[in-house]
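Peer 1: my questions concern the predicted model and sequence given below.
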Amino acid sequence: MTHEPHRIDARGMKCPWPALRVARAMRSHAAVAIVADDPVAERELRALADQHGWTFAVRGEATYLLGRSD
């Protein structure tokens, strides 16, 4: 059985809010899909994933997927 990632719509939010939302969601979810249109969101989310050892993928324009690698 596959589990859908938790979804976050962070359009209109300036960083660090999208990253903070992901960090909070990852406490209780194995994966998070986020839509974040702040121009620095990709860099911030990638850094957050690297810091915690999570996977990071760009899934489309302003859409990112972060998850636990275990």
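Peer 2: Arrived safely, thanks for sending.
Peer 1: for the rest of this, base every contact and every neighbour count on C-alpha atoms.
Peer 2: Fine.
Peer 1: show residues contacting stretch 11-20.
Peer 2: Applying CA atoms under 8 Å, 6 or more residues apart in numbering, the external contacts of stretch 11-20 come out as 10, 34-38, 40-41, 44-45, 48.
Peer 1: among those residues, name the ones in strands.
Peer 2: The members of these that map onto strands under DSSP state E are 34-35.
Peer 1: one more structure, for comparison:
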Amino acid sequence: MSSEYDVTETLDVKGQSCPMPIVKTKQAIDDLESGDLLEVVATDSGSMSDIQGWAAGTSGVELLDQVEGDDLYTHYVKKTE
């Protein structure tokens, strides 16, 4: 899988359901530096709204994009502070 983003780290949460994709995403973002980009790959369709809502309500992160594929949901979250 290729993207136009310069991904710092990829988080694989395939097979995990709510709330684990959010919990793991938050943990991974906390370990990154400002400006780093986290790619989150999930199989839970709920992760689309969950990660969008989490990013909107969380300071220091920006959801750049979400890509829905065949039973695969990819999220690009940037740490901004």
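Peer 2: Structure received. Bear in mind that the values here come from a model prediction, so they are computed numbers and not experimental data.
Peer 1: hang on, the earlier thing: let me have the contacts of stretch 11-20 of structure 1 in CSV, extended by neighbour count and distance to Arg21 of structure 1.
Peer 2: As requested, the contacts of stretch 11-20 of structure 1 are arranged in CSV below (neighbours: other CA atoms under 10 Å; distance: CA to CA, whole Å):
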residue, neighbour count, distance to Arg21 of structure 1
Ala10, 21, 8
Ile34, 26, 9
Val35, 20, 11
Ala36, 25, 11
Asp37, 19, 14
Asp38, 18, 14
Val40, 12, 15
Ala41, 24, 12
Glu44, 18, 12
Leu45, 25, 10
Leu48, 19, 11
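Peer 1: among the contacts of stretch 11-20 of structure 1, which two are most distant?
Peer 2: Asp37 and Leu48 (16.6 Å; CA to CA).
Peer 1: so what's the aligned partner of Lys26 of structure 2 in structure 1 up against?
Peer 2: Alignment note (TM-score structural alignment): Lys26 of structure 2 maps to Ala23 of structure 1. If a contact means CA under 8 Å, 6+ apart, then Ala23 of structure 1 has Leu48 as its contacts.
Peer 1: what of Arg59 of structure 1?
Peer 2: Listed by CA under 8 Å, 6+ apart, the contact partners of Arg59 of structure 1 are Leu65.
Peer 1: in which helix or strand does it reside?
Peer 2: strand 55-60 (DSSP states H and E).
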